[in-house]
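Undergrad: Quick one: sequence plus predicted model below, questions after.
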Amino acid sequence: METLPFSRKLLGTALAGAMMLAAGNAAASDLSSRYTDADGDLVADVPADESQWVDPDTLVFAYTPVEDPAVYADVWADFLEHLSKATGKKVQFFPVQSNAAQQEALRAGRLHVAGFNTGGVPVAVNCGGFRPFTMMAAEDGSFGYEMEIVTYPGSGIAKVEDLKGRQLAFTSETSNSGFRAPSALLRSEYKMEAGQDFETAFSGSHDNSILGVINKDYDAAAIANSVAKRMLARDVIKSSDYEIIYTSQTFPTTAYGLAHNLKPELAQKIQDAFFSYDWAGTSLQAEFANSGEAQFIPVTYKENWAVIRTIADANGVTYDCD
């Protein structure tokens, strides 16, 4: 399948300057007052009071609502069976329909293990006590995805400047590649503001944005290219259906982690299950090999999400969790 030519860039010097000025690691103050962070790792501590630990009979798992939840219930089936054996617990897949629903489920204590999209991780950490510890990577340990701005052939949009007066679709306000990164980019590099220089729409997910562009519902959209790659591999779309006018630097991908108040022994079993999982021949491998992923690797919120926090800072994002 031939790949269409596109303009590949990094987030520019103006944005980089803004990010340097932002306090990338000074996010501890964003943590909800419901939680403590005695060790300074920017995530909620496990409660010191054992009476606050949770040890449910059934673990509830949710994957970020990037695409059709029904598809991903099957994709995750092999892994969730492995997780059940490793923990001795029943495991239920929770097909969340939106980022807001996933965040609320975590905050309300209805979600125990989850994968949150890149931009949603800081919200989950600060408002829901999410403790991320892993993400997917390639065999060689490389990881991440790029934000792309895409349009349909014949749209008259050949470069970012051509978005003026047109419509650009975002996914949701918590999405890094679907909102925050392109907003910071357009403001800093191109002096373009949403609602002034271009119209906006919110599609709800990356696949909706991609299909919306292809069907000409939107003039252009900001997407995560990892989603597009998986859709291409499943023949949901063709490379000739759309054109790429911008590609960003590489960002960390979906983070997987735990509710902060799980019983420590259970939390350890869950983490061990991720790192002991054998991908070979599984439904997870069949799906995520399409975007080059083949294993789970350890991550920390403080280090791996620094660039995401600074993009949020550049956009003036705050976390009013209480």
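TA: Ah, there it is. Model, not experiment: these values are computed from the prediction. Numbering: from 1, shown residues only.
Undergrad: Every contact and neighbour count from this point should use C-alpha atoms.
TA: Noted.
Undergrad: neighbours around Pro56, how many?
TA: Counted with other C-alpha atoms under 10 Å, the neighbours of Pro56 add up to 13.
Undergrad: Can you classify it as helix, strand or coil?
TA: Following DSSP: H, G, I helix; E, B strand; the rest coil, Pro56 is assigned to coil.
Undergrad: Tally up the residues packed near Leu262, please.
TA: By other C-alpha under 10 Å, 20 other residues sit near Leu262.
Undergrad: who's in contact with it?
TA: By C-alpha atoms under 8 Å, 6 or more residues apart in numbering, the contact list for Leu262 reads 46, 53-55, 112.
Undergrad: Which strands and helices lie in contact with the helix or strand containing Ile210?
TA: According to DSSP states H and E, Ile210 maps onto helix 206-214. Applying 3 or more C-alpha pairs under 8 Å, 6 or more residues apart in numbering; DSSP states H and E, one finds that helix 206-214 contacts strand 145-151, strand 220-224, helix 225-233.
Undergrad: just those: most buried one?
TA: Mean neighbours per residue, mean count of other C-alpha atoms under 10 Å, is largest over the helices and strands packed on helix 206-214 for strand 220-224, with a mean of 30.
Undergrad: just the strands in the stretch 51-200 of the chain please.
TA: For the stretch 51-200 of the chain, applying DSSP state E, counting those that start in this stretch gives strands covering 58-63, 90-93, 113-116, 130-137, 145-151, 167-170, 199-202.
Undergrad: Could you dump these into CSV and include distance to Ser239?
TA: Listed next are those as CSV, based on distance: least, C-alpha to C-alpha, whole Å:
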stretch, distance to Ser239
strand 58-63, 26
strand 90-93, 32
strand 113-116, 27
strand 130-137, 24
strand 145-151, 11
strand 167-170, 19
strand 199-202, 23
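Undergrad: Below is structure B, check it against A:
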Amino acid sequence: MMKARILLAGVFASAAFAVHADGVLRVTAIPDESPTELQRKFAPLGEYLSGQLGMKVEFVPVTDYAAVVSALTADQVDLAWLGGFTFVQANTRGKVVPLVQREEDTRFTSRYIAGTNSQINKVADLKGKTFAFGSVSSTSGHLMPRYFLQKQGIKPETAFRQVGYSGAHDATVAWVASGKVDAGVLNASVWDKLNEAGKVDPAKVKVIGSTPPFYDYNWTVRASLQPALQKRIRTAFLALDPARPEHKAILELQRATRFVPTKAANYAGIEAAAREAGLLK
């Protein structure tokens, strides 16, 4: 019996510390932007990680936020770019380890936007209007903006004439610009990026407010990944130095000044908000 237990423990240990049999580190990300944009952002980072880790790194696209959580907690991928809420969802299953986040994610915000020619000039003016969140599982495109709206006495389902979910931050801007909805909310970083790229028409869309800051995105690994490899991945992210041109290009694509260590406790506020909103059982 003792020998059997030892053998069984060895099997579990091998499974727990194994990378995929083909030696590939599989990486995915919540689809908060278009698939082509996610691939573009990841390519230089994936090449960098491959060089630092001495192994092939492969990006695995997914269709929705829930698929990222399922893939990571089922050990189908090794490393994932998660929003605060998707991290909380994965963490409640007890199978993940958060490694790093952008320094900007320690004080993240969302932007409330509206049609430029509308009479909506502040958040209080949203009552009775049509409104778009991003994905239901988005931290900055749904959960935290909803939480802060409710703190102001604005419950979306009763305060707004209609509530929709665009599925992604850039889609929310498109909905508002086209007049499909009167207003919406999105990730502040994506809003800034779209403006810098000239993809927001100021004649059609304007900012009417921002949320208070909160913790958001992070890079998280499956808990069964070898501890030594987890450490090497964290070290690789922390080593990205904006003073080095090749690193600066990677950081700029990630919209990061630098990466810093993170921990599950940072997301206690998001977990509390999700439970209060009835989005986490």
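TA: Yep, it's here. Bear in mind the structure is a predicted one, so any value in this text is a computation, not a measurement.
Undergrad: Need the TM-score from the superposition.
TA: The TM-score (TM-score structural alignment, normalised by the length of structure 2) is 0.85; 266 aligned residues with a C-alpha RMSD of 2.3 Å.
Undergrad: which residues of structure 1 does stretch 208-224 of structure 2 align to?
TA: Against structure 1, the aligned range for stretch 208-224 of structure 2 is residues 245-261 (TM-score structural alignment).
Undergrad: angle of the helix holding Ile210 of structure 1 against helix 225-233?
TA: 70 degrees (axes from the mean of the first three to the mean of the last three C-alpha atoms, to 10 degrees).
Undergrad: got the angle between helix 206-214 of structure 1 and strand 145-151?
TA: Put simply, helix 206-214 of structure 1 runs at 30 degrees to strand 145-151, going by the same axes, to 10 degrees.
Undergrad: now helix 206-214 of structure 1: which residue numbers in structure 2?
TA: The alignment of helix 206-214 of structure 1 onto structure 2 (TM-score structural alignment) spans residues 169-177.
Undergrad: one step back: would you turn the helices and strands packed on helix 206-214 of structure 1 into TSV with distance to Asn208 of structure 1?
TA: Shown next, in TSV, are those (distance: least, C-alpha to C-alpha, whole Å):
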stretch	distance to Asn208 of structure 1
strand 145-151	13
strand 220-224	10
helix 225-233	11
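Undergrad: Looking at those, which is nearest to Ile214 of structure 1?
TA: strand 145-151 (7.6 Å; C-alpha to C-alpha).
Undergrad: what's the average distance of that closest one to structure 2?
TA: When structure 2 is overlaid, strand 145-151 of structure 1 sits 1.3 Å from its aligned residues on average, using mean C-alpha distance after the TM-score superposition for structure 1.
Undergrad: picking that back up, need the residues that contact the helix holding Ile210 of structure 1.
TA: With C-alpha under 8 Å, 6+ apart as the criterion, helix 206-214 of structure 1 contacts 66-67, 150-152, 169-171, 178, 203, 218-224, 227-228, 231, 241-242.
Undergrad: Could you rerun that using 6 Å?
TA: 67, 151-152, 171, 203, 218, 220-221, 223, 241 (C-alpha atoms under 6 Å, 6 or more residues apart in numbering).
Undergrad: With structure 2 overlaid, how far apart is it on average?
TA: Compared with structure 2 after fitting, helix 206-214 of structure 1 deviates on average by 1.1 Å (mean C-alpha distance after the TM-score superposition for structure 1).
Undergrad: Just want the angle from that helix to strand 220-224.
TA: For helix 206-214 of structure 1 against strand 220-224, the angle by the same axes, to 10 degrees is 150 degrees.
Undergrad: Distance from helix 206-214 of structure 1 to the middle of the chain?
TA: 17 Å (C-alpha atoms, centre = their mean, to the nearest Å).
Undergrad: mind checking which of the strands of the stretch 51-200 of structure 1 is nearest Ile297 of structure 1?
TA: That would be, of the strands of the stretch 51-200 of structure 1 and by C-alpha to C-alpha, strand 130-137, which comes in at 5.4 Å.
Undergrad: if we can go back for a sec, can you tell me which of the contacts of helix 206-214 of structure 1 is nearest Gln295 of structure 1?
TA: Checking the contacts of helix 206-214 of structure 1 against Gln295 of structure 1 by C-alpha to C-alpha gives Glu67 as the nearest, at 20.9 Å.
Undergrad: Trace the closest one over to structure 2, please.
TA: Residue pairing (TM-score structural alignment): Glu67 of structure 1 is matched to Glu33 of structure 2.
Undergrad: residues in contact with the residue lying closest to its match once chain neighbours are set aside?
TA: Spatial nearest neighbour of Glu33 of structure 2, excluding adjacent residues (C-alpha to C-alpha, 6 or more residues apart in numbering): Ala168 at 5.7 Å. Counting by C-alpha under 6 Å, 6+ apart, Ala168 of structure 2 makes contact with 32-33, 134-135.
Undergrad: Mapping onto structure 1, list which of those residues remain contacts.
TA: Contacts conserved in structure 1 for the contacts of Ala168 of structure 2, counting by both residues aligned by TM-score structural alignment, their matches' C-alpha atoms under 6 Å: 32, 134.
Undergrad: on that earlier part again, take the contacts of Leu262 of structure 1 and map them onto structure 2. Which survive?
TA: Retained in structure 2 by both residues aligned by TM-score structural alignment, their matches' C-alpha atoms under 8 Å are the following of the contacts of Leu262 of structure 1: 53-55, 112.
Undergrad: can you tell me how far the closest residue to Gly184 of structure 2 other than its chain neighbours sits from Pro35 of structure 2?
TA: Among residues not flanking Gly184 of structure 2 along the chain, Ala132 sits closest, at 4.4 Å (C-alpha to C-alpha, 6+ apart). Separation of Ala132 of structure 2 from Pro35 of structure 2 (C-alpha to C-alpha, to the nearest Å): 21 Å.
Undergrad: Many thanks, have a good one.
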